[in-house]
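>>> What would the 3D arrangement of this be:
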Amino acid sequence: MEAKVSAKTKMVLLTHPNNPTTTVYNRKSLTALANFVIRHDLILVVDQAFEDFTFGNEMITPAALPGMFERTVSVFSFSKGMGFSGLRVGYVVCSDKVMDAMFANAVAVLGATSTSAQKAVVTAMQHPAFMQQFEDAYEVRRKKAFEIINSIPNVSMLMPQSGFLCWVDVSKLGNSSDIVAYLVKEAKVSVNDGVNYGPGGQGHLRVVLGVYKDDEKVIAALNRMKTALIAYQNTTETE
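As a prediction, the model looks like this:
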C-alpha cells in the first residue's frame, strides 16, 4: 500500500469481514491500516455488511481505533444479517462533517428507503431470536461445507470466518470460469467465479450457503458439487 499511495490518493476502501474470502481482520492488521490512513491523511470507508456472523472471531470496528472515528465512514447493512437482501436497507456511521457532505449527494441520487422495508427491519430487530436462528443455521452449514469441500481431491477451502460464504480453491483443476460453467451444467449448482472479484480470484469459487431455508438442500447441493468436481478431473485427465 505504501508503494501505491500518491498525492492523488484520497481514501481506502475495506470490506471487513471480507467478501468473498470471509476473512475477519484482526486487531494487529487493522491497527496497521489505521496508522497508514492517519499517516497519509486519508478517509477509510469500511463495508461491514457481514459483521453479524463472525462465529466467535473478534469483530473490531476500525472507527473505534484511536484517531479513526473522524476519518472513517462505516457502512452497515441489514440485508445480510437478517436475510433481507431484496429490501436493501442499510445505514452509515461517520462524523458530522463527512455526513453533511454525503447527505447532500445521497438524497439526490438514492432517494429514500421504502417504509415497508424499514418496518420489516424494525420488527426483526425487536426479535433477537430471529437473527440467532440465522447464525445457528450458518454455523451448521459452514462446518458441513468445510467437511464436504475438503474431501474433494485437489480442492480445498479454509473454515469460513464470517457470513454465509465459502471461498473454494480449485486452482489445481484449471480455469475457474470453465469450472463454473461445468457445475451449472452437470451439478445444477450456480456459484460465483472468483475472477469477478479481481485477478487474484482466478482459480477460486465463491459459494453461497444461504439460498435454501432447508439445510438438507444445501448439503445435497454441496454433494452434487463434489460428484461433479471429481468427474471434471477424470474428464480433463482423459482429454
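>>> For the rest of this, base every contact and every neighbour count on C-alpha atoms.
Will do.
>>> I'd assumed residue 12 was in a strand, is it?
Yes. Assignment of residue 12 by DSSP: H, G, I helix; E, B strand; the rest coil places it within a strand.
>>> Hmm, it is touching residue 44, no?
Yes. Counting by Cα atoms under 8 Å, residue 12 touches residue 44, with 4.9 Å between them.
>>> any residues in contact with both of the two?
Shared contacts of residue 12 and residue 44 (Cα atoms under 8 Å, 6 or more residues apart in numbering): residue 37.
>>> more crowded one of the two?
residue 44 (24 against 16; other Cα atoms under 10 Å).
>>> dump the residue contacts of the more buried one.
Contacts for residue 44 (Cα under 8 Å, 6+ apart) come out as 11, 12, 13, 14, 37, 71, 72, 73.
>>> try it again with 7 Å
Applying Cα atoms under 7 Å, 6 or more residues apart in numbering, we find residue 44 in contact with 11, 12, 13, 37, 71, 72, 73.
>>> could you flag which of these are buried?
11, 12, 37, 71, 72, 73 (16 or more other Cα atoms under 10 Å).
>>> Once you drop chain neighbours, what's closest to the first one?
For residue 11, the nearest residue in space outside its immediate sequence neighbours is residue 43; the separation is 4.4 Å by Cα to Cα, 6 or more residues apart in numbering.
>>> measure the one you found to residue 35 for me?
12 Å (Cα to Cα, to the nearest Å).
>>> Please say which of these two ends up with more neighbours.
For the pair residue 43 and residue 35, the greater number of neighbours falls to residue 43 (21 against 15), based on other Cα under 10 Å.
>>> rewinding a little: would a markdown table of the contacts of residue 44 with distance to residue 89 be doable?
Compiled in a markdown table, the contacts of residue 44 are given as follows (distance: Cα to Cα, whole Å):
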| residue | distance to residue 89 |
| --- | --- |
| 11 | 24 |
| 12 | 23 |
| 13 | 20 |
| 37 | 28 |
| 71 | 24 |
| 72 | 20 |
| 73 | 17 |
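>>> Closest to residue 194 out of the residues you listed?
Closest approach to residue 194 among the contacts of residue 44 (Cα to Cα): residue 13, at 19.3 Å.
>>> Can you classify the closest residue to the closest one other than its chain neighbours as helix, strand or coil?
Counting by Cα to Cα, 6+ apart, residue 13 lies nearest to residue 45, which is 4.9 Å off, once chain neighbours are set aside. When classified by three-state DSSP, residue 45 comes out as strand.
>>> same check, this time on residue 74
Per three-state DSSP, the local secondary structure of residue 74 is strand.
>>> That one: neighbour count?
A count of nearby residues for residue 74, using other Cα under 10 Å, gives 20.
>>> one more to put side by side:
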Amino acid sequence: MNWDEKFASNIKAVPFSGIRKFFDLASTMKDVISLGVGEPDYSAPDKVIEACIESLKRKETSYTSNWGLLELRQEIAKLFHNRYHVDYDPKDEIMVTVGVSEAIGIIMTTLLNPGDEVLIPDPAYLAYPACVSIAGGKPVLVPTYEKDEFKLTVEELEKKITPRTKAVLIGYPNNPTGTVMDRDSLLKLAAFAEKHDLIVISDEIYCDLTYEGTHTCFASLPGMRERTLTMNGFSKSYAMTGLRIGYVCGPREALEEIYKVHQYEILCASTTSQYGAIAALRYCDDDVKAMYNEYAARREMVYEGLVKMGLPVFKPKGAFYIFPDISSTGMDDEEFADRLLTEAKVGVVPGTCFGPQGKNHVRISYAASRENLAEALKRMGTFVAKYRKQG
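Just a heads-up that it's a prediction; the model follows:
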C-alpha cells in the first residue's frame, strides 16, 4: 500500500515542529545545553503533587464531567472575577482541556469551515497556523516588526482582512519574542475586531510572566467578552507541563459547541491533574511569585549577555524567551542554530520556525538554571565572536 497517497492533503502540508527537531537532535549529543524548549526547569509545586497523590489514594481515577471538575471551574471563575473583573459561569462558560494545545485544536475544529481565514501575528507560536490548517482553515500571517518590538498593529491587520476572515488568534506575552501588548494597543485591536465582526482567540498562557506593566486580559476590554475565547492553563506559571491541564473561557453559546467537539475527541482532562490544578489555584501563589522572580533575574542576565556579544535584541517584557538578531554572523537562522549546536553544544531554535518574520533571529529560552545560562552565554559568545570577526 502507498500510504503517502492516503493522507489528507491539509495534514501533509503541515510541517513537523522545528522546536522538536532541535530538541531531539540535542538529546542525542553529549554536554549540550538546550535552550530550545519552552518548559520550566522546575517541578510542580509540592502542594500540587500532594493533591495529585491524595486524589489517587482516594481512588479518584474515573472520568470527570466532560466540562471538567466543577470545583476547578469555580476556582477559575474566581480567578477571572478577582483579577480581571470578568465573570464566567463555571457551569457552562469554562471548560477544562488537555493543556492549551487541545483548546486551540478544538476551537479551530468548531469554528472553521474549509477556507475560513484566521489572522495570526508573525512570528508567533508555531502551533497556531498548524492547528488552523489541520482544521481545514487558512492561516494568514500578519507581519510584525522588531522596530515595533514585534507588536501586532491594526495597520498590518487591515492589509490582510478579506471576506473569508473569521477570527484573530493572538498570544501575549508572545512566544517566541517575549513582547507584550499594552492595554492601549489591545484596545485598537478590539476596535478592529468589532469593526469586522471577528472572533478573537486569546492565548494568555504566559500572563503571570509579565515583567513590565500588567497583563491585560483581552476579554476584559469593553465589548470584548462576547466575542473572545480566552485560553490559559497551568503549564508555565505552575510548572505543570506534563500534567497537561488548560482551559477555555467564553460565552455560553460558543462553549456549548466547543464542548461538543471536546466531548467526542477527549472526554475529559486527567482527573488526577485536575485535582492538582485546584491546589495550584488555592495554595501556590507564593510558588508562582518565586518562579517569576527567578525568571526576571534570568531575563536580565541573558539580555545583558547578548548585548555584550553585540547581537541586536530588544529586552523581552514577558514569557521566558528572548529573540536576538544573528544576521551579523553572516549566517541565516537555520545555519546559525545548526552550527551553534554542533560546534558550541548550545541548542536554540531558528526564528523562521515561528514564521517568515523570524528570519535571521533565534529563540532562546531562559527557563534554565543560571549556571547553565552562564555557560551557554560563554559558549555562544565565543561562537559569535569567531564568525563576526570573520565577517
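>>> circling back: just the closest of the contacts of residue 44 of the first structure to residue 4 of the first structure, please.
Residue 4 of the first structure lies nearest to residue 12 out of the contacts of residue 44 of the first structure, by Cα to Cα, at 11.2 Å.
>>> And that closest one, what's its match in the second structure?
Matched to the second structure by TM-score structural alignment, residue 12 of the first structure sits across from residue 168.
>>> contacting residues for its match?
By Cα under 7 Å, 6+ apart, the residues touching residue 168 of the second structure are 118, 119, 120, 198, 199, 200, 201.
>>> The longest helix along the first structure packs against which elements?
Under DSSP state H, the helix in the first structure containing the largest number of residues is helix 215-238. Packed against helix 215-238 of the first structure by the contact rule (3 or more Cα pairs under 7 Å, 6 or more residues apart in numbering; DSSP states H and E) you find helix 128-149, helix 176-186.
>>> Dump these into TSV; add mean neighbour count and distance to residue 56 of the first structure as well.
Shown next, in TSV, are those (neighbours: other Cα atoms under 10 Å; distance: least, Cα to Cα, whole Å):
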stretch	mean neighbour count	distance to residue 56 of the first structure
helix 128-149	16	10
helix 176-186	17	31
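>>> Format the ones you listed as JSON lines; extra columns: distance to residue 167 of the first structure.
Below are those laid out as JSON lines (distance: least, Cα to Cα, whole Å):
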{"stretch": "helix 128-149", "distance to residue 167 of the first structure": "10"}
{"stretch": "helix 176-186", "distance to residue 167 of the first structure": "12"}
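>>> and of the ones you listed, who's closest to residue 23 of the first structure?
Nearest to residue 23 of the first structure, of all these, is helix 128-149, at 13.6 Å by Cα to Cα.
>>> average gap between the closest one and the second structure?
Mean deviation of helix 128-149 of the first structure relative to the second structure after superposition (mean Cα distance after the TM-score superposition for the first structure): 0.8 Å.
>>> That helix packs against which elements?
Applying 3+ Cα pairs under 7 Å, 6+ apart, one finds that helix 128-149 of the first structure contacts strand 156-157, helix 215-238.
>>> Output the residue interval of the second structure matched by it.
Counting by TM-score structural alignment, helix 128-149 of the first structure falls onto residues 285-306 of the second structure.
>>> quick one: the helices in the second structure?
So, for the second structure - with DSSP H - the helices run 9-12, 18-27, 46-57, 70-84, 99-111, 127-134, 154-160, 183-195, 252-265, 271-283, 285-309, 333-344, 370-390.
>>> and residue 206 of the first structure, what pairs with it in the second structure?
By TM-score structural alignment, residue 206 of the first structure lines up with residue 363 in the second structure.
>>> That match is in contact with residue 350, isn't it?
Yes. Taking contacts as Cα atoms under 7 Å, residue 363 of the second structure lies within contact range of residue 350: 6.4 Å.
>>> which of the two has more neighbours?
Ranked by neighbour count (other Cα under 10 Å), residue 363 of the second structure and residue 350 place residue 363 first, with 30 against 27.
>>> ok now do that one, which residues does it touch?
So residue 363 of the second structure contacts 176, 321, 322, 323, 348, 349, 350, 351 (Cα under 7 Å, 6+ apart).
>>> next one: the match of helix 128-149 of the first structure to chain centre, how far?
Counting by Cα atoms, centre = their mean, to the nearest Å, stretch 285-306 of the second structure is centred 18 Å from the centre of its parent chain.
>>> chain center to stretch 269-278 of the second structure, what's the gap?
Centroid separation between stretch 269-278 of the second structure and its chain, computed with Cα atoms, centre = their mean, is 21 Å.
>>> Out of the helices and strands packed on helix 128-149 of the first structure, the one nearest residue 132 of the first structure is which?
Using Cα to Cα, the nearest of those to residue 132 of the first structure is helix 215-238, at 15.5 Å.
>>> Looking for the alignment partner of residue 180 of the first structure in the second structure.
Residue pairing (TM-score structural alignment): residue 180 of the first structure is matched to residue 337 of the second structure.
>>> now residue 227 of the first structure
By TM-score structural alignment, residue 227 of the first structure lines up with residue 382 in the second structure.
>>> Touching, residue 131 of the second structure and residue 107? I think so.
No. Using Cα under 7 Å, residue 131 of the second structure is not in contact with residue 107, being 9.3 Å away.
>>> quick one: what's aligned to residue 247 of the second structure in the first structure?
Aligning on TM-score structural alignment places residue 247 of the second structure opposite residue 91 in the first structure.
>>> tally of neighbours for that match?
By other Cα under 10 Å, 10 other residues sit near residue 91 of the first structure.
>>> Isn't residue 312 of the second structure up against residue 322?
No. Counting by Cα under 7 Å, residue 312 of the second structure does not reach residue 322; the two are 11.0 Å apart.
>>> Please say which of the two ends up with more neighbours.
Neighbours were counted for residue 312 of the second structure and for residue 322 using other Cα under 10 Å; residue 322 has more, 26 against 17.
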